[in-house]
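**Student:** the amino acid sequence is not available; the structure is as follows:
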């Protein structure tokens, strides 16, 4: 009652305000009877009054004007002077789409895209009977789509994508939309079946209903075959099922069809090749089976064919060369058999080829080297035999992955084009032989090299140390001989070095300190001799050290105990002796990491403890001159002899001390000269970089020191004037590996954004590079990721501006919840899991190359007011490539428990599967309410292992968060099982994020009950 009484005066004041405004307008018009009352001015002023920010963009909207035709963002019909177009895209406007717009009765175009509008779609928009284009995309509008919109019979273009709309579509929504040409409802939370009235839109050209929860069998035969003018059809990432019927050729104008991420099954339509204009076909992540229809070869305009992760079988099409326009072919993750035809060389336009994880066999045809446009070839996980075609290494490829096949013979030498282009080379798991080509040290862009599990029987070429961008070198179990090259780390960029299970001999190179970026070093199961060099103690980023089963001698350097980041050490089965280092991880090593040595001193070992004590220096007084010479006192007294010996001993000691001091002085001088030379070189390089950046700035492409917004023509320079007042503890809302996050309100607009101040100490980066990378990330636009809106750059200061999530982080909801606040219910938790999965799937599968997060954890999952998850911090490692030398050493430490094994120790290929592992741990954390790693007094609990044990015992539900008062067992159990699959130690055993989304949608659909709040 009190709330109602408080609302009543407010409503009265609002009513009086509108009446007063109306009377003032009427009074002003009464002085001149020739001027009619302008509804357009009144309607726009009322609309403007409902906005909460961005009003500065609408300063030209003056209620005293008799016509709005001179206002910004307004276009009028020249015949009658009425408003015909209102376009306010990307102005940062917020508030609700209020009343007033219904006054614009001649309005043809209404576009409010890419703003911050909230609330529901006003049913009064249906009063705009003449509206032809309505664009409300990329806002925060929620609620259902009102059925009254069906009255907009003139509508031709409708875009409501990237909002939070929910519920089913009204059955009669499309009944009167005879003129509709374009409709996009993508990236919302719409559900239920498609209305049958959709078949009434016979003039429809573009239909995009992707990334929703639509379900059921869409009944293509009855619903879609009447849409004969359809050109693009996107139903991807929904919960649709059923078979695609024959007769799809009725859509003969179709250019693009995207059905990935659903539950479609059965065979592909045999007549799909009779849609002659098809240029893109995407069928990934469904249950399609059977053969690829022969009619596909008739698609002369086809550029993209992707059908990964289905159950397609039969022989690989021998007519594939008929697709002369094909640029992108991905049929990985199926059951295709047979061989690749030699005619594939006729595909001159082919740029991307992936046939991985099928059952293909035979040789890789030499004619493939004729595919002159090819940039990526992925054939892993098949049964190809024979040698690698030499011509393949003559192309300008970015990626070659031929791993896990049966290839033999040598590695071809690379051409000049390949040396300049190749970034990823994976030939592991074959039976290759011969020598590793020394020209691999000339690959200027090579960052990942894996040739493990082969039979080279050659030495490691020292030239590999010259690959300046190489970060991963994996030569495990490749029958390598000889010693470890001393300059293998000359580039300084190597982070993972694995030389396990070879026949390497010789000493452990003391030059290992050149590997300053190394965090995984594994030399186990070789014949390396000599001591562990003390220089290894300078590897501050080292996390994993594996030296077991060698012939190392001496003591473990004590300084190794000072490496704070070292997480795992194994020196077992060597010939080491002496005391273990006091600090770091060494006091916590178990027996298996130390056993099998000669005499390491540890209470865990039963063997003898041998100390390597230094022998005292003994000087023979008779070593210089004759024993009977005149230098010895003639009286032979013991006192005289001892005095002589004392004088001789002091004299030799003085000589040694003087010699040592001279040597040290000479060494200091030499080192000083070297350091000065290095500093001059570094200064020259930095000056050159700054000069290059400055010259590029003068060219005018990017202006340093200005805030750049992607969605606005003008960018306020607020950051230079209010920096001191903004960046303080009061506005700080969080932080992470890459910097501190602040909540900011932009200038007079009041637009609330999140500003991340990047850690950029002593980093020199050209603004063009920074601008290009951040704009690439800025193109990511999905309801479950935080959108990047702009940036600020100077050589000393760099910011990233993004949307602000008012609901805080998942970390706060799970682990920092106040005792008086309610815990997350199961519906909210499932919603967060599914939304996060969709966001990751978008990053992985909507970009080439995919955007990999590497750091999925609750603090990077933000929430809006409706508990919708939004992934933050994606792509920042790619955004500032030089930043990782300052912060990546902390990334895995800060994300302990979320890190995939291949990132932390095993060095399998770094791919999207790293995010899948982190997502699996995130699921377990959401369901159990526990942290991924918990430390007790006597033990350490790894959450994934704990849940796996409970599952094996049949008590897995015992791990569910006790604060969950109720939940659906039929949902929780499969979700936990999915999490354990995602956290598999073997990356290839983990599903893709598209598959994860699909599984979660099945779990949701199969549940007999759903909470209303979901």
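**Tutor:** Yes, it's here. This one's a predicted model, so the numbers in the text were calculated from it and none came from an experiment.

**Student:** could you use CA atoms for every contact and neighbour count after this?
**Tutor:** Will do.

**Student:** list the contacts of residue 344.
**Tutor:** When contacts are counted by C-alpha atoms under 8 Å, 6 or more residues apart in numbering, residue 344 touches 320-321, 367-368, 371.

**Student:** please compare the first structure with the one that follows:
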């Protein structure tokens, strides 16, 4: 840059208000100064030359043909980084500015909206941060469109947003905005599109939508909004799209909504709406998508649904709907996708689901019964049919083979009987066939080999007989084969070794005989091969997989031999013995002559060494805490020998909210009212050993019941010796009690004495994530795992916005509620302790070694939000792989992060995904999620993203494929 240009750059704040030097175009000057603040790794701006008379031929620049001044600047996806500099303020005739999908950082350049000609501003998809300044909106002139989406803006939406009276589109989605939705936003009566999704907005949606008489689309998806819908929502008569999904909204659907006759998209899913689905819903005749899934709707679906003749998607899953499916739905000729799963629907399977036009039909996990009747003329477009988890009976109809377009057929967990449908080979497009958990008999037909697109075949838990047909080797795309718990006989066909895509094979609990085909050792992608509880014999195939196969996978086959079963095969001769003439001892021909060969070398990774060092610190901490607790317990026993905390009962005197802290009475405080209204006083031993749910770093958890029968969880703190005074304890607990988030276990109250402290939590019925991952026979699906990770990430992001660090992030502190949603517990408990004791207790807070951030193990003692990010990263890898963070072998310590990182470097990411998923996971989601987990577990804290960024990344990973169906790899 010339010296003159350098001076101009220094004086740029004054340039906009001073005369431009002769011969230098204002637009050239502004763009060159703007470029000076940027990094351009791919030289996308190489055509920008300060010696040009005008910039109209530059990349990304469009000029007005009459004035020859810059009218549009579009640098979207140019891979630029740096700050957005003030040079842009020189572009006085700029009407459209797009810097989206780059990596610009820093704060928002407030004066941009002061450009008189600017109409459209798009800064989405960058790394801009900080709060949105109040003056940004108050300086609006004639701007029509603003998008700040997918950045990391924080704080509240300024009330000055109401000043942009000309705004037609406002997009602030996928940021970290918090606080309530300002009522002033309804003053934007020119607004046609409003997107505030993917933030952390709280409180009720304010009344005032009636002023938005031009509003066409509104999205408040993925926030923490609560309360009922605004009562005047039906007065925005031009609304075409409403998305309030994934919040905590309550109440019933308002009658005023029947005025929204132009609405084509309505999603209220994943809230807490209740009551019946109103019959007036059939009056919204423009609806194309109706999604009410994941709520608490009850009763029968109204017949008026048949009036929605333009409806394409109807989703009401995960509610409490009962009765039969309305026949009126059959009249909706445009319907493509229906999902009625996880309700209480009864009756028979209606024939209309096989009508032409349907692409996806999901009726799983209801109470549907009887046989399935398929009309002769079947749906030529049906690709997904899921009738699993019902009480259907009779034979699987032969007519199903006429649905040539079928890609996924799930009839599992019903009472189907009879033989396997012989015509299954006609389904050339079929990729998934799950008939498990029925009463099928007979053999697998030879025609199975004609299902050439089959990727997953699951016939477990039936009564099938006969041999495994050799023709199954023609299903070359097969990745998962489960024939377990049947009565199959004969040998395992050698053609299975031709299925080079196989990952999961389960032939256990059958009557198979003979030896295993040796070519099985050549299967390159094999992750699991279970042949236990059969009558197989002979040598196991050679190769790395079968040399290290789990003993449980080959158990109860007395005739098998090989290294994996510690039994030499008779046909294998022993190694020859060679006598050393110098030595009197025989030496095996395979032995080394080097003296060091008799010593086994153990090599541990850096992470393993850190883990071992941290374990020593933990041991010292635990011993210290144990001694302190023993002293306190001895003092407490001397002071109150007549009452044992382990058998404490809340008598009437304990149920007072009196400020007394007398050791004989204690103090009970319920945040939602007088405790006496809730607890079954004097009859239940709250800390009875039989009621214990589990133990964690801060204490044991017990289950009790409220007076109305509702369960509650009680945590007895075992860190009494280090808990603060009553005043400090109350101050911190009350802060925790005010925290409300759908993915956090809510704190309901507390009980205090100097020697005993109890925390009272809502009870979460589904158990811990740890149990679902490691102790459950029913593995979580990919979608369930992804949802749990998103919910957990959102809860941590919310805590960090409140300056609360979890300190103890691990799978046992993530609970699963009745809807499969994650709810994080044990957050913020370290705030109950004096600051000086936090490092001493680091071992207790991070009691699961594998989750401990390296800065703990190195003794720095510095606890930040990045420690939570590290723990979450380990949790991601644990959820994806199904493996524990640290596994102890006979002579090694296996650290999960090291295993996954190695697999990524070698291009084997798909192989580390939990084998129990049986290949049912989308690779385009799995690989980015694994990479995210590894980034979060970076050894350097500053390299880890914050949790708000993690939430945005997870949303971006899933957004391109907004489907509830798992794709197959």
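**Tutor:** Here it is on my side, so go on. All of these numbers come straight from a predicted model, not from anything done at the bench.

**Student:** TM between them?
**Tutor:** Overlay of the two chains. TM-score (TM-score structural alignment, normalised by the length of the second structure): 0.60; 654 aligned residues with a C-alpha RMSD of 4.8 Å.

**Student:** re the thing from before, highest neighbour count among the contacts of residue 344 of the first structure?
**Tutor:** residue 368 (22 neighbours; other C-alpha atoms under 10 Å).

**Student:** just give me the match in the second structure for it.
**Tutor:** Residue 368 of the first structure maps onto residue 353 in the second structure, with residues paired by TM-score structural alignment.

**Student:** what is the burial count for the closest residue to that match other than its chain neighbours?
**Tutor:** Closest residue in space to residue 353 of the second structure, ignoring its immediate chain neighbours: residue 361 at 7.0 Å, by C-alpha to C-alpha, 6 or more residues apart in numbering. Burial measure for residue 361 of the second structure: 21 neighbouring residues, criterion other C-alpha under 10 Å.

**Student:** check the secondary structure at the closest residue to residue 55 of the second structure other than its chain neighbours for me.
**Tutor:** Nearest non-adjacent residue to residue 55 of the second structure, counting by C-alpha to C-alpha, 6+ apart: residue 28, 5.8 Å away. On the three-state scheme (DSSP: H, G, I helix; E, B strand; the rest coil), residue 28 of the second structure is labelled helix.

**Student:** swap in the one 4 residues further on?
**Tutor:** When states are read from three-state DSSP, the local structure at residue 32 of the second structure comes out as helix.

**Student:** please apply the same query to the one 3 residues further on.
**Tutor:** For residue 35 of the second structure, the secondary structure call by three-state DSSP comes out as helix.

**Student:** please apply the same query to residue 349 of the second structure.
**Tutor:** coil.

**Student:** surely it and residue 372 touch.
**Tutor:** Yes: Residue 349 of the second structure lies in contact with residue 372 (C-alpha atoms under 8 Å); the separation is 6.1 Å.

**Student:** now for the host helix or strand of residue 651 of the first structure, which elements pack on it?
**Tutor:** Assigning secondary structure by DSSP states H and E places residue 651 of the first structure in helix 638-698. Contact partners of helix 638-698 of the first structure among helices and strands, from 3 or more C-alpha pairs under 8 Å, 6 or more residues apart in numbering; DSSP states H and E: helix 767-778.
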